[in-house]
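Fold the following, please.
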Amino acid sequence: MAGGPARIVNLFALIELMLLLCTHKSFCVSMTNSKSSIQADKKADVLLPYTSPTASPQPFLPLLAPSPLTPFTNSTIPQLSGLCVLNFTSLTNMLTVTSTDCMAAFAPLLANVVCCPQVEATLVILIGQSSKYTNTLSLNGTTSTHCLSDFEQILVGQGANDSLSKICSVHSSNLTEGSCPVSDVSEFESTVDSPNLLAACEKIDIVNECCQQICQNAILEASRKLAQKAYNLLTLGETHALSDHSSRINDCKSVVLRWLASKLAPSRAKEVLRGLSNCGINKVCPLKFPNLDHVIKGCGGGISNRTECCGSLESYVSHLQRQSFVTNLQALNCAALLGVKLSRANITENVYSQCRVSLKDFSLQVGAQESGCLLPSLPSDVVFDRTTGVSFVCDLNDNIPAPWPASSQLPPSSCNKTAVKIPALPAVASGQTSFDSSDMNSFLYLTVLAALSILI
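Down below sits the predicted model:
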């Protein structure tokens, strides 16, 4: 790796320069104002080293940041309220994983698939485990406010993003029972078929659960039984009582999940909760689609001008590539959604095939050669090592053409998408221990981006 050490030294110098420059408010303001224009000019951010596609996909753990980022991840002592009943110490390891999944610079990019599901699972497990001593599966309004604040302080102290509540839409009310009429453990177990619930969810089939819904159906049945207790107590008319039926069942689902977390070891509870959350995650496309007029104009009239059509489509997709990392199944949904939008705009020819659009084109772009990174559809975590840096499972070699929709209607379910074979998890990751100069350039660019994200 000729020139590698010199580049690392330059990297330290560059970051130090950025720190010094940002002590001057005017410079930081100008950098902030120019941030959007820089992104608009770039087709995609360079985040990871490029790996050439092969006939046999060989995903790996790409190092998102080398050791120079270590100073930005030092732990600090959080200022806790002292008024929270949750035992954070008992889940020290899980809190560390959560803070790593939500590292300051990467939380917005991994929010939908990695960070927020892990945050939600950790909160559920914290309350579930505490119920062994409090005999309640929820927190009151005042305590929940203190606990959420303490939770965030602990994560931020370990390097997590300081805007997790906003990024993940987590509120203190999410830690209460909401409108569910049952939160007492004894009453819970006398109301639902707890043995059947535990049997259905303690050994969840994380690959097939999303389609077979064995655990999900058991949770739904238990939630309905809990919600029904409210209607048995109500003296109001039936129409009014049923008006909030859906939200009440949803609140009771949170209580059910906490009970499950109290009966399982934290590691198993996390596996179950993250598996269930991914069932919902993989059903939808998380991307926001801007106005399609430019593509419709370029690709209308039967793709009379292929160069113009593909240019407009490429430009449009480049905006999607800046939003976030997506899973392979989410990419499938995104491709279907965009295809349906184009079909409804009278673009009936397969422009994906004409313009060589693949599923990876819907995910955040990585590497010097702009290759999309598809995350696995099964839950995964970010890994931080002080020697090697930050890494997560990412398949850069799996070139799957984006399927053009057969009609102007969205496919009913990912369980029915049998035409495109996508592995639930990439093959065993092949470690990458050395990088050439172009890889180091990608690292250099990424580390500067991360430093600026933290500073600005």
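
rest of the way, CA atoms for contacts and neighbours
Noted.

And the helices in the stretch 201-350 of the chain?
Using DSSP state H, counting those that start in this stretch, the helices of the stretch 201-350 of the chain run over 209-212, 214-233, 238-242, 245-263, 266-281, 293-303, 306-320, 328-344.

quick one, strands of this protein?
Listed in chain order, the strands of the chain (DSSP state E) span residues 63-65, 326-327, 365-366, 371-372, 374-375, 383-385, 389-391.

can you tell which of those is closest to Asn174?
strand 326-327 (25.4 Å; CA to CA).

and the closest one, how far from the chain's centre?
8 Å (CA atoms, centre = their mean, to the nearest Å).

Report the contact partners of the residue most central in space within the chain.
Among the residues of the chain, the one closest to the centroid is Val113, at 2.0 Å (CA atoms, centre = their mean). Residues near Val113 by CA atoms under 8 Å, 6 or more residues apart in numbering: Asn278, Ile281, Phe325, Val326, Thr327, Pro379.

Next one: it from Pro379, what distance?
Val113 is 8 Å from Pro379, where distance means CA to CA, to the nearest Å.

Could you do Ala335 as well?
Applying CA to CA, the value for Ala335 to Pro379 is 21 Å.

Quick check: chain neighbours aside, which residue is closest to Phe371?
Not quite, residue 371 is Ser, not Phe. Gln365 (5.4 Å; CA to CA, 6 or more residues apart in numbering).

Second chain to compare with the first, below:
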Amino acid sequence: MFPEISPSGAPQPFLPLLAPSPLAPFTNTSAPKLSGLCVLNFTVAESLMTSTSIDCWSVFAPLLANVICCPQLEATLAILIGQSSKETNVLALNGTISRHCLSDIEQILVGQGANNNLKQICSIRSSNLTEASCPVKYVSEFESTVDTSKLLGACEKIDPVRECCDPVCQNAILEAATQISLKTSDILSMDGSHVLPEHSTKVNDCKSIVLRWLASKLGPSHAKEVLRGLSNCNVNKVCPLVFPDMIHVAKGCGNGISNRTACCTAMESYVSHLQKQSFITNLQALDCAASLGMKLRRSNITTDVYNLCHISLKDFSLQEVGCLLPSLPSDATFDRSSGISFLCDLNDNIPAPWPNQTQMPASSCNKTIKIPALPAATSAHNGLYCDDAVLIVLLASSMLLSMLL
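Below you'll find the model as predicted:
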């Protein structure tokens, strides 16, 4: 039923047959049982909550967690609190209310088809809805401390590509977070090189306050675009894969590779374990290729085994459909006839770059890197990718369930 995809095979379009699928949560939703004790206004972000439910759909949530589901959930939490601050004047919830609100949010999302284990999948706790260690939580105090015009000017509209390389909004958020973190502190004269660890934690907690304030000024849909764009800068910097022990690869490919077949068999077996973990973006694949390459070098493998064994970037992502996700923010979508779908970049049969001894993980900000599947230098193409290589992959849930068993 699924196309056979080998590490050396060319990418094939994937369009599964549409089988009857259990999509009842999206077509016959029931009212969730809410606590009645949460102060958040869910109605104002109703569309946002629906998008989050689809992004974190039951079966896909663990597979799309790092790229789509968790960034969307975190943005939703910030926007809900930010919007409620218009009425409450508070940019954080207290401990008791935060527990009720997180439970209510989970009830609403699960009722619309989301995974019922989102708190664990995305490492979300009720404390994430409070001010944590940040000393400022009231809107009035925030606005009297921060240059809000400067902050809003830097973040009201961001270019999701340029912002990651030239962090205008991120720098403004850091500046604002640092200002409010020092509100009740006696370390006003500290420079960045002497900040105590506890103060660094406080600044990070205050960044959440800043994001919520921004969300209150931008509106749910606009705020989502900004917050997802900012989160993607961090998402694409890190390889999310866990690399298992590579002793078998070291044995098969070490000492100058005396047996190419044995080496590539060991290499392909190793990569097959990576392909079962999650979907990743094309930029994450670059980082994963560089990270694995450096680990292989440290295992005394000096030959370019990527080229020898025809390992490409897509070999680092979930391989049931041979898919790398776009590096710009994207969402899953729901259609009553076709089910859940999301964007895949199938122009990804690009050889994985073998690192030299001193090479750092690849970055999209490195102008020497030319990969067709990566986004253009500006957002002028409205989220499209070079060579028009974006394809919508339609996945029927019953087929996916059988695939994962």
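
about what we covered before: could I get the contacting residues of the counterpart of the residue nearest to Ser371 of structure 1 in structure 2?
Matched by TM-score structural alignment, Gln365 of structure 1 corresponds to Gln319 in structure 2. For Gln319 of structure 2, the contact set (CA under 8 Å, 6+ apart) comprises Ile5, Gln275, Lys276.

residues touching the counterpart of Gly95 of structure 2 in structure 1, list them.
Superposed on structure 1 with TM-score structural alignment, Gly95 of structure 2 falls opposite Gly141. Residues in contact with Gly141 of structure 1, defined by CA under 8 Å, 6+ apart, are Ser172, Ser173, Thr176.

burial count for the counterpart of Cys215 of structure 1 in structure 2?
Here Cys215 of structure 1 is matched to Cys169 in structure 2, going by TM-score structural alignment. Close neighbours of Cys169 of structure 2, defined as other CA atoms under 10 Å, add up to 23.

Pretty sure Cys169 of structure 2 sits against Asp159.
No - here Cys169 of structure 2 does not reach Asp159: they are 9.7 Å apart, not a contact under CA atoms under 8 Å.

between those two, what contacts are shared?
Common neighbours of Cys169 of structure 2 and Asp159 (CA under 8 Å, 6+ apart) do not exist.

nearest residue to Lys276 of structure 2 other than its sequence neighbours?
Leu318 (5.4 Å).

Now do the contacts for the one you found.
Leu274, Gln275, Lys276, Gln277, Ser278, Phe279, Ile280, Leu324 are the contacts of Leu318 of structure 2 under CA under 8 Å, 6+ apart.

Repeat that for Lys137 of structure 2.
Lys137 of structure 2 touches Val90, Leu91, Ala92, Glu131, Ile209, counting by CA under 8 Å, 6+ apart.

Quick check: it vs Leu93 of structure 2, distance?
Taking CA to CA, one finds Lys137 of structure 2 at 9 Å from Leu93 of structure 2.

joint contacts of these two?
Glu131.

Gly55 of structure 2 pairs with which position in structure 1?
One thing to correct before we go on: residue 55 of structure 2 is Asp, not Gly. Counting by TM-score structural alignment, the partner of Asp55 of structure 2 is Asp101.

Number of residues surrounding that match?
Neighbour number of Asp101 of structure 1 under other CA under 10 Å is 30.

what's near enough to touch it?
Here Asp101 of structure 1 is in contact with Ala107, Leu110, Val114, Cys115, Gln118, Ala160, Asp381, Val382, Val383 (CA under 8 Å, 6+ apart).

Quick check: the first one vs Val382 of structure 1, distance?
It refers to Ala107 of structure 1. 10 Å.

Which of those two has more residues huddled nearby?
Ala107 (24 against 21).

if I read this right, the more buried one contacts Ser163, doesn't it?
No - counting by CA under 8 Å, Ala107 of structure 1 does not reach Ser163; the two are 9.2 Å apart.

List only those of the contacts of Val113 of structure 1 flagged as buried.
Listed as buried from the contacts of Val113 of structure 1 are Asn278, Ile281, Phe325, Val326, Thr327, Pro379; burial here means 16 or more other CA atoms under 10 Å.

Does the fifth one touch Asn282 like I think?
Okay, so that is Thr327 of structure 1. Yes - with contact defined as CA under 8 Å, Thr327 of structure 1 counts as touching Asn282 (7.2 Å).

Find residues that contact each of those two.
Ser377.

re the thing from before, of the contacts of Gly141 of structure 1, which are reproduced in structure 2?
For those, the contacts that are reproduced in structure 2, applying both residues aligned by TM-score structural alignment, their matches' CA atoms under 8 Å, are Ser172, Ser173, Thr176.

residue in structure 2 matching Ser315 of structure 1?
With TM-score structural alignment as the criterion, Ser315 of structure 1 matches Ser269.

Counting neighbours, what do you get for its match?
Count around Ser269 of structure 2 with other CA under 10 Å applied: 13.

Mind telling me what Arg248 of structure 1 corresponds to in structure 2?
By TM-score structural alignment, Arg248 of structure 1 lines up with Lys202.

need the contact list for that match.
Ser133, Cys134, Ser181 are the contacts of Lys202 of structure 2 under CA under 8 Å, 6+ apart.

how about the contacts of Asp101 of structure 1 in TSV, adding distance to Ser391 of structure 1?
Listed next are the contacts of Asp101 of structure 1 as TSV, based on distance: CA to CA, whole Å:
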residue	distance to Ser391 of structure 1
Ala107	13
Leu110	12
Val114	12
Cys115	14
Gln118	16
Ala160	15
Asp381	9
Val382	6
Val383	5
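
Out of the residues you listed, flag the one nearest to Leu292 of structure 1.
Taking CA to CA as the measure, Leu110 is the one of the contacts of Asp101 of structure 1 closest to Leu292 of structure 1, at 25.8 Å.

what's the distance between the equivalent of that closest one over in structure 2 and Ile180 of structure 2?
Structural alignment (TM-score structural alignment) places Leu110 of structure 1 against Leu64 in structure 2. Leu64 of structure 2 is 34 Å from Ile180 of structure 2, where distance means CA to CA.
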